[in-house]
Structures are given as structure tokens and as C-alpha cells.
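Asks: No letters, just coordinates:
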């Protein structure tokens, strides 16, 4: 185990290969700060650690109670993702601290491709979290940033690219030019007991900020384990960032009921939203069968267009094609309500529908009004978690749209196939800079429902569009173009063969 104590107030943990060093300093004010080196190169310099809660302000005045060290070394498999077998290997340091009789711990991990930390509050009873002092001071005077300004539009649908904004949505990709390193700053394991933050940029410092629409403290129960704050570190190029599976590794293991679920079915899908002809599901199913695709997505208005859905799903089942049906969180289906969600998903199951595409987490519950970042709030994460668990009970795959960015939750819930959280092919105006940024920013966080292939809308050539099918990873890869156009497309044989899941 490659860990050590450098001095009375410094605590060091190294990655398994020793290439990355994470140092925590406990200063005379009782405050914690951290620094990170990749080999001899400083990457983060003096980042603040701390959390403000109703049980205490754990930003200063902290006394060390104990430290402990452990090794993370596990291998697991998932039916979805950029590879089939995942390796989670890191060295871990836990610092337990006390202030005014209340305890707080910081758990830190050093990986060969980056580092992560989280806050842990032991005990029982209710607790509120109002803020964090967490910062990421990037150790370079010249830094280029990529991402999207915050607040973004309609659930992360602002185009991605180079950015100079003072507030940036998660994640942030940065090139530290003097250090000759790339880093990606993000959060993993975002569940209903917390929020998804964004970053306020001051010079070279990224400060973590709670959502603008989170108008009250986070309210949850002890013990609390916050989401992981993590930074991927890649010297020279973005290769380690693109190849990393740290976002999945920092999530809980797969729920036991899902570990060997034979009803989880990744695949390829046709879609009738952009292409139209949603009243011809039989034709779509015949097309899917010819292509060897596993799914058709029946989008908004399917109940009106297809009153005979049970017959359609039976027809599809005979041809090995499943149906996914659309529903809305906010002011139409009111799926933010657990009883309504249960009834809706039970109805889908009864109709033989195998998947649920759930939309508009970004809209206000009863009015459907546009918001700043409602999808990132604790209230919306509670809805998403409830829907994921309800879908599991009814053996439904899930596709989220108009939603928060994923952060590795598919390890826990592998039936969650994908999430939009991107400006995709629904947009009539396409953007090459955005398209080329997706693999290095958005897709690092998990499956992306870009819905590729539209012969008129795309910003690139035919070959460019085929490349997007491979680069934009999703558990169910949904295609935008109409069936007859795909059958006449030069790349049709490639689309018949391309998988949606990968061994590596």
C-alpha cells in the first residue's frame, strides 16, 4: 500500500503505480487543503476541502481524530458501457476529524488516471447541507477550458466547445498548457441525498457551487456519504480521460436484483420523433427486423396514434423487436408523483412495452415552465431515482431526456440505458465544434443519447456520421433518420453490424 505521512500535518496517498501523488495539508486554522502531482508536475495546488451543515461548519477548526488506509481492488462486469469488464484499483486514505463534538471524514482515493474525494458524516438523524468550500485550483497560468456555460438550456442542451464563462456546467475539461496535462473535473455518484453542482471560475480556480434552483439546503439523513468529486489527469493528450471508467468505479455496485437480470437488453433503435410516421409502428418494426435492430422508440403522442399498443408489442416480440414508449415528468403525465409513475409503468408493462423514455426533468412540475437548472436539484434527483427503481420493478429499460447529466449511475442500475443531456440531432442546426467536443466532455460522464444519423441535418459527411455512431456511446443507440432513407444510405451495412455495447 503506497501511502505515507510526510509530516505532522501532511497526509499523502499515492496511486497504485506511484505516478500520481495526492497530499492533504491540515493547517493551524484546522482547515484542510489538498494538492496533486502527476509525476513531478503539480496539477492542483492548494484546493480547499470542507462542508457546511446543520451539524457543524466543517471548513475550519477541525481536529484530527484518526487516519486509516485501504486498497480498492475489484473487477466487475456490466451489460452496458465502453467495455464489458471494469477494473477499479486505487489507494484510499480516510481522515476522520472532529469539531465541537461532531465528526466528519474526508475519504480520498488516488488512481493512476486521477483522484477522487468525498465527505462522510457519521451518526443518525436529519442533517442539512448548505454549501461546500471545495475548490480546484489548477496549477497553470495558461489554461484552455471546454464545456458549456451555466445555466445551460433544457437540461445540458447548450452546445459544447471552448469556453470563457465565469460559471461552467459539470464537467469541465481543461488543458494546463505549462504542465502539458489535460484534466476533467466532475462529480460521480449523484443520487437523491445530494445535488449536481456547477463551477464558478475565478482565474485558475474552479469553486464548486450548488444549483441555482436549489433554493433550500440539501436535506437528508445521517449517515451521509456525499457524491465523489473527481479529477481525471492525462499527461500529453486526452487519451486517459477518454479511456477512463472512473465515473462508474465511484458508484455503488449493481443492485443485487439487477446483477443477473436477463431482461436487461441493450441494442439499436429506430425512432419516430424526428423522422415522423409514428402511426406506422408495424412498418418501423419490419425495418428494425431487417436491420437486426432490437428496439423502436414510440415518442410523444403514441397513446393517440397507437391505441392498439398491445397488438404492436406482440407483433414486435415475434420479430425480436421491443418497444420503448415516451412519458413526461412535469405537466402532462406528472411522473414526478410516485403513484402516477407506478400506474404509468404498470400500464406499459401490461401493454408489453419494454422501455420508458422519460422527458422534461428541466421543466417546473405543474406549469412546464423553463428553469435554470432544476434537473440538477435534490428534488429532481429524487424523482430520477424513484423512476429508476419503479422501472426496475416493471422490468423496463430507461432512457432519460431533458435531464441531468449522468455520473456513473448505470453501474448501480444497468437497466438505465442512456440519458440525453446534450444538444443532439433533435436540433435542426448542427455544430461541428460541439460534435467533436462530445467524446472528450459529455460522453466521459456516461451514455449519451445524441440520436445520430440524419442525412440532411448533420454537420458532417456520411463517414462523419458513421463515426458518431461509434464515438457516442449509449446502451440503446437511437437513430434519427427515417427507415426508407436508412435503407438507401451507403452506410446501411455498417449500421446493421455496429454494436451498442463493447468489450473494450
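Replies: Here it is on my side, so go on. Everything numeric here is computed off the predicted structure, so don't read it as measured data.
Asks: going forward, measure contacts between C-alpha atoms and count neighbours the same way
Replies: Will do.
Asks: Contacts only, for residue 71.
Replies: Applying C-alpha atoms under 8 Å, 6 or more residues apart in numbering to residue 71 gives the contacts 1, 89, 90, 91, 92.
Asks: what about residue 395, which helix or strand?
Replies: Using DSSP states H and E, residue 395 sits in no helix or strand.
Asks: Not counting residues beside it along the chain, what's closest to it?
Replies: Distance criterion C-alpha to C-alpha, 6 or more residues apart in numbering; nearest residue to residue 395, sequence neighbours excluded, is residue 263 at 6.6 Å.
Asks: And here is the other one:
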């Protein structure tokens, strides 16, 4: 009898141990509960530990949770199409689990855990019997000292650099997503979140007190929730750099598209009025120059930026819109969200905050032929701001308006749920040549870091490709700048430079590219690269591949190009490289079979391989 009981105990112990391990469909990613921590491994290598599961609410103690077990769920499939982004169709498998916790009073809190071949996602799920406010979270990620990492300091607008570091920083303890780390050689983890809903605030990371423990910390919320509730998904992408760059985890776990008719959503390239003048959109004659540039370069859009409500010389915004439409160029106009920077900030202001005024304003936009709105200066990651952004997206969709959020938080999956969100700033971009001098010396390395960090999680309105100088000079080469239009994904790609720069007679290749440049992609592959040093990327539109690379260093560098996996069709390509002197570029027509296996780039240089016409 004792032998039978012992055997039964051993079987139960074995089953319990088995149930405490979660695996990705291909088995490469494993999450194992061990000593009050979820240990996450990739390819047999420990990548991070997730600990201190718990929530801080206004009237319930959910901070001291006791782990019960991991319950095996089932495999599932994710299949959906994207209008924008790095890939047009996503089809992949996942494996779902449920981690069960109890608080001191026996209340059940579940953590849904989804395992994919490119990472994991988890979220809290519980039920509140009475209204409560979710104040904060205590989930922590281990990022050990000595680990290479690229994380930006937290600011409301997510406009900071991603410098390489190897340990926590005592001078700063608040960090913004996404956070890229290399816990093991050639094995990376990228931390972010997804599926923010109207009752959520967004989160960031804080390692105050424990340098190697990065706590998920929530933005301010005063909203009461009750009944069934879940948090946003906490996302950890895992794998090689190629896996990280190609990952679609942020949209995989976000709500499906809520817009019934999306045929009116048309991505494209935009001429942007601001960078050259630091103003300009209150001047009708300057607006005309950018509309005319769009016509010459065959661009579908023009963006009329701030201060259009204060047009000079007797003109109005209606005059500018009529001129643009008469030339066949679709106008996009700017608004102040009137939640972040208000006093001293440009207008128009206070037109979108009230729902009735917003509907009236967007109805006017639709009537006047406006195709989209750029909305700027938001109040960080608060719940109120998240709800406001969602309301803006829904209202804009009713009036067939594209939306570009600036001075705003990074994308967290709304580009799937509301595909009229065509771009988001949330990046230290070319606009900063207007504001400070530090981008001049840091741009090359910064640009070679963004494809591995910020742009992984969603569209990025960097406003690239500046050949001339603004208030502060640039020292990246012309080939480097042109490569950014392919390396940086944004379904509205805003060209930042002045018309006379793009329209120089010597820029025939650049002008031709702008006319057929895709801004959304069917596939994206990292061919080679390392954050801050260099990047070589291939993006496909239809059957055509566009390849671009940049050198992030202040010295010459030869970039290898592995084209074997692309199966390029036999056709002519334009090979664009550094000219070898100054910042200029040179170009030549090359057949597929003669494409180089490597390109020597100047310091801060770049190259492109683009189809000869589309």
C-alpha cells in the first residue's frame, strides 16, 4: 500500500513539475516557474527572470500573490492582414497557458501567458467586485549588471537616444520602452507592451532601489474599473536580432481591426512644411512651394503643420487647401492636442478635446478635402491620454481621416486596431536638427540603433532624408540619408528637407525613388547589423525587394549583403553608394547577377539597392 501511495505521490509531483513549464510551439523559448520567479530561456540560454507579480489597487491588496500553478492551455493560430507595417500578412502559431495566483485572502488572480516562437506575452486577468482604481504594478524584469542594453531615458514624448550601456544608471532610474538587451551573446530580448485600451494607462520601466530589477510602472490613472478586467499585454520578444526586427508580437496580441471600411486608408510619401523654417505653415507662399514639390516628385500628400490658424498676408487655411487639392495633392493638417504643451505652444488649440467640438472640426476637415490630421503635444502615458487618443482615432475614422500622433507615446498595437493611425513620432528624429546640436555627431549611430529598438514596435515618423542643413548641420552622407526612407518604416513617410534641396538637377535618382517609394511592406528581413554600428535591411513590396544599409560609425566600414535568401528576379537595379568624397552619392545600374556581396561605406555613410522603376 505504501509503495502505491509513494508511486502516486511521485506521479503527482512529476505532473506538477511538468505543468510549471511553458513552451513556444517550436520549443526554443521556455518559461519555467522556479523559486518565486518565472525564468525565461531562449535556445537553452537564460534571458530574464520575471518576478513580484502583483497589482496595486485603491481598495484591494493584490501585491502579495502566492503562485499556485501553470495550467497548460492549447495551441492557437494568429492570422490577420495589416494595411501598414513591416509585413502585410501575419500567420503564426502560439501556445496559451494560465498562471494562477492567490492573494492573502484567497482571491484568484490569473496571468494569461502566450508563448510564440519570437517571444512571450502575458497579462493580468481578474474580477473586481466593486469599483476600484488600478494604481500600479509590481512586475519586475531582471536585467543583470554587465548586460549590454539599449534603453532610452523616459520622457513623455519618448524622444531620447538609445545609447549602449552595460549596467543600471544611478543618475537615472526611469526608462521608456522599447528596451533592447543582449543577455547572452547573439541572443536578445526586447521589452515592451501592447493592446492599451481606454481604461488603461501605459507603462514604463523603473529600476530605483535595485539596479538590476526593472519594474513595470504605470502612468497616472484615476479611472475606476469593475467586473472582469485585464491589463495590457507585457511583451518580451526573444531571439536573434533578425528575429527581433521581424517580430510582429505587438500587433499579434492587439485587438483586431475595428474599422469596417478601410479602403480609404492610403499610405504614401508626404512633403512636410516645417523643418527648413522651424515654422512655415502660416505662409501661403511657402505652402505653395511644398505642394508644387509634391507635384514634381509625384507625392500624394502635403502636411501643413502648426500655425495654419494664423495665416499671414490675408490668406486662410481654406486658400491653402484649395490650392493643394487643385494640384491633385491631398492635404494633411496639424492640431495641438491641448493636453501636454499648451502655454506658449502653437495652435490651433482646444478644437479636439470636447467630443462635440471634435466632431464638428473633423466634419469640417472632411468637407474641405483634408485627408488626415497630425495631432501633437500629448500628456504622456496617463489613462486619460490613452482614452483621448482612442477617441481621436475613432472619431477620425468616421470622417475618413488618417492620424499621425506627435509628441506622443510609442505605438502599442493601435496600428492594427485602428489602421487609420498611420504613424507616430515617439522618436528622436530629424526634427531635432532644429532644436539642439547633439544630433549632428550622434545621428549615424542613433540611426543604426533605431531599426533594432523603436521601429521594431511600430511606425516611426522620424521625418528622414535631409540633404541640406537646418539650424544645426548634419554630417551623415547623402546615401545614408536616402537609405533611411527604406530602413525606417512609417506608412506616411514625411520628407523633411526643403524643396530646392530635393529638386536639385543632380538628384535624378532620388527624385525617381520618391515617386514610387513604398511606405508599407509585404515582408521585412534584417540581412546584417548590430545596434549603433551598422544595419542592412531588405523590404519587399509585391515581388520587388528594396535593400538599404547604413554605417553607424565615424570611420569607413564594409557592409556585407547576403542576397541568397531573397531569390531576386533577374532584372536591373540601381545601386546607390557613397561617392567617396564629401557627402555626395553616386549611382549605377546593375543586373541582379552583378550585385555586390559587400559595399564599402564612408564614415556615417550608406547604400541602397532599389528596383529600376516599379
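Replies: It's in. Since this is a predicted model, take the numbers as computed values, not measurements.
Asks: Superpose the two chains and report the TM-score.
Replies: Superposed pair, TM-score by TM-score structural alignment, normalised by the length of the first structure: 0.87. Supporting alignment: 473 aligned residues with a C-alpha RMSD of 2.5 Å.
Asks: Output the contacts of residue 71 of the first structure in TSV; the columns should cover distance to residue 152 of the first structure.
Replies: Below are the contacts of residue 71 of the first structure laid out as TSV (distance: C-alpha to C-alpha, whole Å):
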residue	distance to residue 152 of the first structure
1	42
89	34
90	34
91	36
92	35
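Asks: those helices in the stretch 401-504 of the first structure, which residues are they?
Replies: Ranges of helices in the stretch 401-504 of the first structure, per DSSP state H, counting those that start in this stretch, are 432-437, 462-471, 483-487, 492-497.
Asks: who wins for proximity to residue 75 of the first structure among those helices?
Replies: helix 462-471 (24.4 Å; C-alpha to C-alpha).
Asks: Which residues outside the closest one are in contact with it?
Replies: By C-alpha under 8 Å, 6+ apart, helix 462-471 of the first structure touches 439, 452, 453, 455, 458, 477, 491, 494, 495, 498.
Asks: at 6 Å what do you get?
Replies: Here helix 462-471 of the first structure makes contact (C-alpha atoms under 6 Å, 6 or more residues apart in numbering) with residue 453.
Asks: sec struct for the residue nearest to residue 395 of the first structure, please.
Replies: Here residue 263 of the first structure is recorded as coil under DSSP: H, G, I helix; E, B strand; the rest coil.
Asks: and residue 32 of the first structure, what is it in contact with?
Replies: 25, 26, 49.
Asks: circling back: let me have the helices of the stretch 401-504 of the first structure in TSV, adding distance to residue 356 of the first structure as columns.
Replies: Formatted as TSV, the helices of the stretch 401-504 of the first structure follow (distance: least, C-alpha to C-alpha, whole Å):
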stretch	distance to residue 356 of the first structure
helix 432-437	26
helix 462-471	22
helix 483-487	22
helix 492-497	24
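Asks: Would you mind saying which of these lies nearest residue 273 of the first structure?
Replies: Residue 273 of the first structure sits nearest to helix 483-487 of all the helices of the stretch 401-504 of the first structure, at 12.3 Å, using C-alpha to C-alpha.
Asks: average offset between the closest one and the second structure?
Replies: In the superposition against the second structure, helix 483-487 of the first structure averages 1.5 Å from its aligned positions (mean C-alpha distance after the TM-score superposition for the first structure).
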